[in-house]
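# Sequence first, then the predicted structure:
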Amino acid sequence: MDFITIGEMLIDFLPGQEEGSYIRNAGGAPGNVAISAARNGLKAGMYCKVGNDDFGKFLLDTLRENHVTPLAPEMTDDAVTTMAFVSLNEYNDRSFTFARKPGADMLLSKSEIKDEDLKDCRLFQAGSLTLSAGPAVEATEYAMARAKELGCMVGFDINYRNLIWKDDKDACTRKVLSVLKYVDFLKLSDEEIDMVGGHDKVPDVMKEYDIAVTVLTLGGDGAEVFYDGKSYVIPGFPAKVADTTGAGDAFWGGFLSCVLNHGVSSVDQLNAELLQEAVRYGNVSGSLSVQQKGAISSLPTREQVEQFLAEHKN
């Protein structure tokens, strides 16, 4: 296995063509990133505990159809999923109403993280969405620590959610900082960089926690990669549409795929040129995702990204 994520699959109920109708789509950052990596040529797996109902089956089928291997117990009676009912306003901005229902995820336990899954993995990816109360937080931290012990590189996508932390951002920040000791690849957005003290503090945080690479996504303006005491800003590609659902996941999946497709299995094999190339690749993946819209259905393939790059050499 090249790449493993941990987290939840999310079911979005998107507005349909007729009033009062909805289209059921799978989403959720860990699933999106795993599928993005698979579409970019990696052998990908995902720790996502799936429940014994039609929602769980839908999410399992979505993973398998996109060549991601589920790595947790399937069709169990003790799992839940987050469901998002999505509405759009006149500016095409999204509003989410969340509900929880039997289906998939978030009740993983430490005992369900298996060494045999991790021992051949090159990069293990976690997101702070999994750092909720209960066994999920223990399973996520354990998996990050165990992956590190077994020689995997570890990625972490900071993604603050009021839904989980009930507006207690200090508690969320403390939890995020507590797991940085396991992290090699850190992803931040321009909305979340204050959780590590702001832009100017990023090099200090990287040195304190021995983080090899930090990538700051800058909305539609590209991304900045921090590495070896320097930073490099890589411009984005204009997407020319408002809906950015899935773009960050496409970016991160594309970035990590580019790194791993170069044969990297240790941070000692990284260099600035490769990381800048990976950021460009991620920028293209995010841009294509926005243009194609949706969530999982919008995530681009390796062929689409390479075609875009070939057409925009200059």
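Perfect, thanks for sending it. Numbering: from 1, shown residues only.
# use CA for all of it now, contacts and neighbours both
OK.
# and Glu112, what is it in contact with?
72-73 (Cα atoms under 8 Å, 6 or more residues apart in numbering).
# Show residues contacting stretch 123-137.
Contacts of stretch 123-137 (Cα under 8 Å, 6+ apart): 2-8, 29-30, 106-110, 118, 140, 144, 147, 152-161, 164-165, 175-176, 265.
# now those: which count as buried?
2-8, 29-30, 106-110, 118, 140, 144, 147, 152-161, 165, 176, 265 (16 or more other Cα atoms under 10 Å).
# residue ranges for the strands of the protein, please.
Under the criterion DSSP state E, the chain contains strands at 3-6, 10-15, 22-27, 44-47, 68-70, 80-88, 94-102, 123-127, 153-157, 185-189, 213-217, 223-227, 230-234.
# Which other helices and strands does the last one contact?
Yep, that's strand 230-234 we're talking about. Here strand 230-234 touches strand 223-227, helix 272-292, going by 3 or more Cα pairs under 8 Å, 6 or more residues apart in numbering; DSSP states H and E.
# what's the answer for the third one, then?
Packing partners of strand 22-27 (3+ Cα pairs under 8 Å, 6+ apart): strand 10-15.
# neighbouring contacts of stretch 304-311?
Under Cα under 8 Å, 6+ apart, the answer for stretch 304-311 is 281, 284-285, 288.
# Buried by neighbour count: which residues of it qualify?
Buried-residue list, stretch 304-311, by 16+ other Cα under 10 Å: 304-305.
# distance between it and the chain's centre?
Counting by Cα atoms, centre = their mean, to the nearest Å, stretch 304-311 is centred 23 Å from the centre of its parent chain.
# again, but for stretch 27-44
On Cα atoms, centre = their mean, the centre of stretch 27-44 falls 8 Å from the chain's centre.
# here comes the other one, which I'd like you to weigh against the first:
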Amino acid sequence: MDIVCFGELMIDMVADEAGPLDGIQSFSRFAGGAAANVAIQIRRLGGNPVFIGKLGRDGFGQYLAAYMEQNGVDVHAVVFDQERRTSVAYVTLDRGGVPSYLFYRRGGACVNLRPDELDLQAVRQAGIFYFSTLALTEEPLRTTLYRAIHVTKQAGALAALDLNYRASAWPNEAGARREIQDVLGDVDILKVNREELVFITDCADVPAACEGLFRGNAALQLLILTDGAAGSAAFIRGQESLHFSAGKGIVVDTTGAGDSYMGAFLYALARDGLCLDRETVRRAGDLAARAAAHTVSRRGAIPAMPDARMLEL
């Protein structure tokens, strides 16, 4: 069963040492972007991801497309832009391995995917359509996203959103909150961290915030909350929550941990027939927690993501 990963594929320039950006002397290049990271994690576990997005026809774009292919991801729906450049994110880490981002993507190729360039057949054939809110920041990508969601819902597939809020990618906070709240009405599966949950609900009480999201969004069936060292939880509409341990391994770099978690979770759902019953969600959450724990133990998002052998599948 195909899983479409829609949105950003970009260059991550990751600082070679911890500390603020103004003191960094060198960076290492990695392929990155939430949708790309999720796609590669799905593939490494044995799933069938299809990446949909847009790259500049430049050296970075050619590198990224080749990298995805080398990692087994279907990139037939990738579009190349002759005029706009491939996007870049500069990533710095604090002493605890927590990343901060500076994006160079406004007006770039990745936000210029037009509705007429969308591979509708790829969307129709997928069991899950995944995206993050970075796909909402600019036009025409935003309109293209809504077109894809409409096709997804018509086909009876699941729409999965990782909130993945990055303040520096948005013109302003109020606009970000408005766009995010608008798209939630079409989402079946939502993943947030604790800060994002507060951001979109203005409520610090987790059970109350989750209940508010279910009450206000009829399509929402499953809410996943990740909370760093405290682990994660899955809230299924009308049922008791499930909790998953984060493990006790060494944390080197948390970049891509949420993407690894989401990729493993979606892979497990697709493997088990897309049922959102309690046992299926429990298996998915267990696998996702183990994948994320492995990812944070090494530097770099994609290089650290585990394969099926590492997780003993």
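Nice, thanks for sending it over. Given the structure is predicted, the values throughout are model-derived calculations rather than measurements.
# Now render the contacts of stretch 304-311 of the first structure as a markdown table, adding distance to Asp78 of the first structure and neighbour count.
A markdown table is the format used below for the contacts of stretch 304-311 of the first structure (distance: Cα to Cα, whole Å; neighbours: other Cα atoms under 10 Å):
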| residue | distance to Asp78 of the first structure | neighbour count |
| --- | --- | --- |
| Tyr281 | 39 | 28 |
| Val284 | 39 | 28 |
| Ser285 | 36 | 33 |
| Leu288 | 37 | 24 |
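# Skipping its backbone neighbours, what lies nearest the residue nearest to the spatial centre of the second structure in space?
Nearest to the mean C-alpha position of the second structure, counting by Cα atoms, centre = their mean, stands Ala34 at 4.0 Å. Of all residues not flanking Ala34 of the second structure in the chain, Asp259 sits nearest, at 6.0 Å (Cα to Cα, 6 or more residues apart in numbering).
# before we move on, what about Gly41 of the first structure?
Gly41 of the first structure sits nearest to Arg302 (Cα to Cα, 6+ apart), 6.9 Å away.
# quick one: the alignment partner in the second structure of Asp115 of the first structure from Ala148 of the second structure, how far?
When the second structure is aligned by TM-score structural alignment, Asp115 of the first structure is paired with Leu120. Note on Leu120 of the second structure: its distance to Ala148 of the second structure, by Cα to Cα, to the nearest Å, is 7 Å.
# And for Leu158 of the second structure?
12 Å.
# Next: Tyr63 of the second structure.
Distance, Tyr63 of the second structure to Ala148 of the second structure, using Cα to Cα: 26 Å.
# the more surrounded of those two?
Of the pair Tyr63 of the second structure and Ala148, Ala148 is the one with more neighbours under other Cα atoms under 10 Å, namely 22 against 12.
# what's near enough to touch the one in the first structure that sits across from the more buried one in the alignment?
For Ala148 of the second structure, the aligned residue in the first structure is Ala143 (criterion: TM-score structural alignment). Ala143 of the first structure is in contact with 110, 113, counting by Cα under 8 Å, 6+ apart.
# how much space between Ala143 of the first structure and Gln269 of the first structure?
Counting by Cα to Cα, the gap from Ala143 of the first structure to Gln269 of the first structure is 23 Å.
# swap in Asn162 of the first structure?
Applying Cα to Cα to Asn162 of the first structure and Gln269 of the first structure gives a distance of 37 Å.
# Tell me which residues touch the nearest residue to Ala126 of the second structure once chain neighbours are set aside, please.
Leaving aside its sequence neighbours, Ala126 of the second structure sits nearest to Asp2 (Cα to Cα, 6+ apart; 4.6 Å). Going by Cα under 8 Å, 6+ apart, Asp2 of the second structure touches 47-50, 125-128.
# Show me what Leu270 of the first structure lines up with in the second structure.
In the second structure, Leu270 of the first structure lands on Leu276 (TM-score structural alignment).
# shouldn't its match be in contact with Leu220?
No. Leu276 of the second structure is not in contact with Leu220 according to Cα atoms under 8 Å; the separation is 11.2 Å.
# neighbour count winner among those two?
Leu220 (21 against 18).
# residues near the spatially closest residue to that one that is not a sequence neighbour, how many?
Distances taken as Cα to Cα, 6+ apart put Asp188 closest to Leu220 of the second structure, at 4.3 Å, once the chain neighbours are dropped. Neighbours of Asp188 of the second structure under the rule other Cα under 10 Å: 22.
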